[in-house]
Structure formats: C-alpha cells, structure tokens
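**Q** no letters, just coordinates:
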C-alpha cells in the first residue's frame, strides 16, 4: 500500500511538470495553430541561460527570471526571423519541418557552447519528501511545481477568456484575413503568442529539469514526448484538459516505472499516445466541434 501511495503522489508531481510544459504547446497552438516541435529544445536553451546566470550571481531566482526573459526573446526571434518564412499552401507542414530543423540547430549550438556534459541543476526548494508514518508524501519542490501549474492555468484562462489581447490572438490564428480587415495586427499577435509560449516553456523547463538526472542539450526530448501526449489526451484547445492529461501521463509512467521497470516508460508513453490518436484524436476533453473551428 505504501508503494502504491508513493507511486501515485510521485506520478501526480511528475504529471504536474508535464502539464506545465504541455500548456506551452497549448498556448502556441491557440495563438498560431501550430504544434511547435522545437519547444523542448527552446526550453533547454532557456534553462542553460538560467544556469549561466545562477552561476554568475549565485541566485536561483535571478536565473529563473533570466530564463523567462530569454524565452520571450527567443520565441519572438523564432517567429520573426524563422517561422514567417513558412508560407505557401503547405504552411503547417512547412512550420513542422522548420521546427524540427530548429531542434537540430539549437541542440548543436548548445553542445558547442556548453558541451555535452551533464550539469547539475539544483532546485529552489528541498526535494526531500514529507512523511507521515510509513507513507511518503510530496516534497516542498513538488508542491511548488503544483502551485506553479495552477497559476499558469489561471493565467491562460484569464488571458484567452477575459482580455482583448487573448481574443485578438485567437482571432488572428483562426481567421487571419478577416482579423486584418478588422484592424488586428495579426503578425504582432503571432509574435506575441510565440514569445509567451517560449517563456512558458522556459518556466516548464525550470520545473522539469531539476527532476531529471541533469541538464544537457537533450534533457527535454523524452519530456516533450510525454508532454505532447498530455496535450493530445487533454485536447489542444483546453488548458484544464491538458492538466488532466498531464496528470494521467504522470500516473501512467509512475506506475509503469514502479511496477514494470523504468526502461519501459518511453514505450508506455508512445503506446498511450498511439492509443489516443487512434481512438480519439480530438482529445478526451475537448469536443470535436471545438477542434474543427
């Protein structure tokens, strides 16, 4: 029983971290109708910036702020300098190909600048779990991750549901020609969407990387697969659904790792993703009608 409780709580904590990264995918999808396959590599780049700033200043929070700011800059630069080249009839396919190319470029540059060594990434809070009797509970860092995810979901709900900026971002993504006729700066909204998504990805990277072995150029590869699975499960138009999907993925991987072995977790992620794509590709939470707008 103690093992089951530990695996459940550990899965929820891991799932919250996956949900944070999946929310970055949701943000860029809702702002630009694009799946950014370079999101993981961009997040790692921001975490490397945080690592450098933390090493220079001795402050984790200075590094955290640097990661957020570098995410804004990197996201805006990727849209303005790269993604705007993805035009033509096959625009979405072009964006996917360019994003995959960005993954290779970013990882190569990080390897050249920082090397491929595994760098330690300390957490801002203790990672030692609380215990009640024989039961192992969440750690202070796990609680910080959960609180951060709740705050991000609330912020996204407010942005897209309560602000004119969020409305213009969605309008520019769904109907760019009509939006331009109504005076919406579609290009600016897309750039803002990319900047916010990359910044959110940087935050997710700061939450996820301390739970991994160490920081390296490929640190987010498997995390991206798990987070993309969470986004597909929850539905790319539903931030609350993505959080549920992230928790489901975290629990699944925790149970598989705890009872069947850690080597099977990548396979379990791919099987879960394949099952959702085959049985309900529109997501378990978002209705098909919303996804087809």
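**A** The structure has been received and is ready for your questions. None of these values were measured; they are calculated from a predicted model.
**Q** every contact and neighbour count from this point should use C-alpha atoms.
**A** Noted.
**Q** give me the distance between the spatially closest residue to residue 60 that is not a sequence neighbour and residue 67.
**A** The shortest distance from residue 60 to any residue other than its chain neighbours is 5.4 Å, reached at residue 54 (Cα to Cα, 6 or more residues apart in numbering). According to Cα to Cα, to the nearest Å, residue 54 stands 10 Å off from residue 67.
**Q** neighbour count: those two, which is higher?
**A** Neighbour count, other Cα atoms under 10 Å: between residue 54 and residue 67, residue 67 has more, with 30 against 18.
**Q** where's that one, which helix or strand?
**A** Take DSSP states H and E as the rule and residue 67 turns out to sit in helix 60-81.
**Q** centre of the chain to that helix, how far?
**A** Distance, stretch centre to chain centre, for helix 60-81: 14 Å (Cα atoms, centre = their mean, to the nearest Å).
**Q** after that helix comes which helix or strand?
**A** Going down the chain from helix 60-81, the next helix or strand is helix 91-114, by DSSP H and E.
**Q** tell me the buried residues in that following helix?
**A** By neighbour count on 16 or more other Cα atoms under 10 Å, the buried set for helix 91-114 is 94-96, 98-100, 102-103, 106-108, 110.
**Q** swap in stretch 16-30?
**A** Across stretch 16-30, burial judged by 16+ other Cα under 10 Å covers 16-30.
**Q** before we move on, back to that, mind giving me the packing neighbours of the helix holding residue 67?
**A** With contacts taken as 3 or more Cα pairs under 8 Å, 6 or more residues apart in numbering; DSSP states H and E, helix 60-81 sits against helix 39-57, helix 186-208.
**Q** what helices or strands is the shortest one leaning on?
**A** Taking 3+ Cα pairs under 8 Å, 6+ apart as the contact definition, the neighbouring helices and strands of helix 39-57 are helix 60-81, helix 91-114, helix 186-208, helix 221-234.
**Q** which of the ones you listed sits closest to residue 242?
**A** Residue 242 lies closest to helix 221-234 among the helices and strands packed on helix 39-57, at 4.2 Å (Cα to Cα).
**Q** helices or strands next to whichever helix or strand comes after that closest one in the packing?
**A** Going down the chain from helix 221-234, the next helix or strand is helix 239-259, by DSSP H and E. Helix 239-259 sits against helix 2-32, helix 140-162, helix 221-234, helix 265-279, with contacts defined as 3+ Cα pairs under 8 Å, 6+ apart.
**Q** what about versus this one:
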C-alpha cells in the first residue's frame, strides 16, 4: 500500500508540472484560438526573471509576483508585435511562428544565464510527511494544491466573468466580436499576457524540482500538449485531470506492468492520446464543435 500511495502522489506531483503548462496552453487557445508551442520557453524565461530577483535579496514569493507582472507585459508585447501578424492567417503559419518564438526565447535565456543548472529556491518547505509508509514531500503537495487553485480560477474566469466570455468570443469569431463592440486587439493582448503570467507561476513552481535550465520544460511541454488533447482544448479542468492521469498511469505502468517498465513508460500518454482521438476527438472534457454551413 505504501508503494502504491507513493507512486500515486509522485504521479500527481509530476502531472501538476504538465498541468501547469497545459493550463497556459488552454488559456491562449481560449483567448486567441491558437496552440502556443512557445509556452514552455516563456515559462522558463519568467522563472529566470524570478530567479534574478531572488539573487538580489528579494523573498521568493515577492520575486515570483514581480515575475508574474513582468511576464504579463512580455506576453502582451509578443502578441502585439509578433503573433498578431499571423493570427488570422494560415493556422499552420501561426504554429510555426510560436515554435520560432520558443527557439528565440530559449536562446535568449541561454545567452543571458548560460546552460548551467541553477537552484531555484522553493516556495514551499522541503520537509516530508509519512502517510501509510509513503514519504510525501510538502513541496509536492503545495504544487498540487497550487495547480488546483489555478484550475478553479481559470474555469471561473471563462465561465463566470465578462472578461472570460469576451476572450472566448474573440477566439471563436473575431469579426463578430468586433461588430459587437469588443476591443479585439486589446483582448488578444490580455489573453497572451494572462497566459504568460500563468507560465511565470508554472515555471516558478517547477524550477525547484527540475533545477533551472533553458530547456527544463522541453519534455514537459510535450506531455502538456498530450494532456490538452486528452482533456480537451476548451476545459481547464480537463487539461489538469488529464495531466494527473498521465503522471499517475506512467508511474503505475512502470512498476506494475513488467513489459513496460521505466524504459517504455513514456509511451503511456501517447497511447492515451491515440485512444481518446479515436473514441472522443474533442477530449474527455471538451465540447463538440458544430459548424453550420
């Protein structure tokens, strides 16, 4: 029982890393209709900004809050001067642009801070507690609770607030939104800014567990995209639940399924993606889109 609980908690902790990025991807998609491959790089840049403020003596919480604000403006500027030129054109071109931004941001981080591993201070205590023989890190529990809180806030934003409804309207049909009097350009900037701020939180939560490097979220971004596909592009709750599912099933399959083991556990999320795309293409929690012709 202790081993099982340990695997589940570790899986939830790892899944929370994927879920943090998945939430930012969902946020950008709901605000602009794009899949943002640059989200991992922007989260890493935000984590480096927070790290820089901790190095001048600021408490880690204050440094993260400053990074969140700075990241909002970075995200808004990226949308206004780079992404906007391609948003309403060919979707494939816009995707390539976000990949290019990912490469650019990663290169900037490496140029400024180098490729050496840097230890980011943890927002939570490093102590552990014992639950039925399983050693559970307080940092892991804190990360899980933080992701749950962010997930709830995003769900309420999109479903219960005027800003969230406006962002969704702009993403679905910008022409009709503009005719309705919505400031489309401003809302697109806000959407990217909010996603960048969320990336700052995600990067700051993840960096203490992975150590801070320019490419620390490259693998996590792949898992986050898998979580978005499984959970649904329209559902923050679905993205996080899918990320947790990936993390837990990976751990359980590695230990309890002999032919998978630790070498093949990376295939677990992609098998899930394959099954979900066949049975429910909109994702487990996604909404089916109906197009009138």
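**A** That came in fine, so what should we check first? What you are looking at is a predicted structure, and each value in this text was computed from that prediction instead of being measured.
**Q** TM value for the aligned chains?
**A** The TM-score (TM-score structural alignment, normalised by the length of structure 1) is 0.91; 289 aligned residues with a Cα RMSD of 2.0 Å.
**Q** quick one on the thing from earlier: now the helices and strands packed on helix 39-57 of structure 1 as TSV including distance to residue 289 of structure 1?
**A** Shown next, in TSV, are the helices and strands packed on helix 39-57 of structure 1 (distance: least, Cα to Cα, whole Å):
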stretch	distance to residue 289 of structure 1
helix 60-81	29
helix 91-114	20
helix 186-208	23
helix 221-234	15
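**Q** for the counterpart of residue 172 of structure 1 in structure 2, which non-adjacent residue is closest in space?
**A** The alignment partner of residue 172 of structure 1 in structure 2, by TM-score structural alignment, is residue 170. In space, residue 170 of structure 2 comes closest to residue 177 once its chain neighbours are excluded; the distance is 5.6 Å by Cα to Cα, 6+ apart.
**Q** any idea how far residue 231 of structure 2 lies from residue 248 of structure 2?
**A** Counting by Cα to Cα, the gap from residue 231 of structure 2 to residue 248 of structure 2 is 15 Å.
**Q** returning to what we had before: with distance to residue 229 of structure 1 added, can I get the helices and strands packed on helix 60-81 of structure 1 in a markdown table?
**A** Below are the helices and strands packed on helix 60-81 of structure 1 laid out as a markdown table (distance: least, Cα to Cα, whole Å):
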| stretch | distance to residue 229 of structure 1 |
| --- | --- |
| helix 39-57 | 14 |
| helix 186-208 | 16 |
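**Q** out of the ones you listed, flag the one nearest residue 9 of structure 1.
**A** Across the helices and strands packed on helix 60-81 of structure 1, residue 9 of structure 1 has its closest neighbour in helix 186-208 (15.9 Å, Cα to Cα).
**Q** now residue 121 of structure 1, what's its secondary structure?
**A** Here residue 121 of structure 1 is recorded as coil under DSSP: H, G, I helix; E, B strand; the rest coil.
**Q** how about it, nearest residue that isn't a chain neighbour?
**A** According to Cα to Cα, 6+ apart, the nearest residue to residue 121 of structure 1 is residue 210 (5.4 Å).
**Q** and that neighbour, what's its match in structure 2?
**A** Counting by TM-score structural alignment, residue 210 of structure 1 lines up with residue 208 in structure 2.
**Q** quick one, the helix or strand hosting that match and helix 2-32 angle?
**A** For residue 208 of structure 2, the host element (DSSP H and E) is helix 184-210. Angle of helix 184-210 of structure 2 versus helix 2-32, following axes from the mean of the first three to the mean of the last three Cα atoms, to 10 degrees, is 160 degrees.
**Q** so residue 29 of structure 1 is in contact with residue 37, correct?
**A** No. Residue 29 of structure 1 is beyond contact range of residue 37, at 11.2 Å (criterion: Cα atoms under 8 Å).
**Q** contacts only, for residue 97 of structure 2.
**A** 83, 86 (Cα atoms under 8 Å, 6 or more residues apart in numbering).
**Q** that one and residue 21 of structure 2: what is the separation?
**A** Per Cα to Cα, residue 97 of structure 2 is found 19 Å from residue 21 of structure 2.
**Q** any idea how far apart the tips of stretch 128-135 of structure 1 sit?
**A** Across stretch 128-135 of structure 1, first to last residue, Cα to Cα, it's 13 Å.
**Q** can you mark which positions in that stretch are buried?
**A** The neighbour-count check on stretch 128-135 of structure 1 (16+ other Cα under 10 Å) flags residue 129 as buried.
**Q** mind telling me what residue 145 of structure 2 corresponds to in structure 1?
**A** The equivalent of residue 145 of structure 2 in structure 1 is residue 147 (alignment by TM-score structural alignment).
**Q** one step back: neighbours of the match of residue 210 of structure 1, how many?
**A** 18.
**Q** list the contacts of it.
**A** Contacts for residue 208 of structure 2 (Cα under 8 Å, 6+ apart) come out as 119-122.
**Q** what's the distance between the closest residue to residue 208 of structure 1 other than its chain neighbours and residue 247 of structure 1?
**A** Once flanking residues are discounted, residue 208 of structure 1 sits nearest to residue 17: 5.6 Å by Cα to Cα, 6+ apart. Between residue 17 of structure 1 and residue 247 of structure 1 the distance is 9 Å, computed by Cα to Cα.
**Q** sweet, I'm off.
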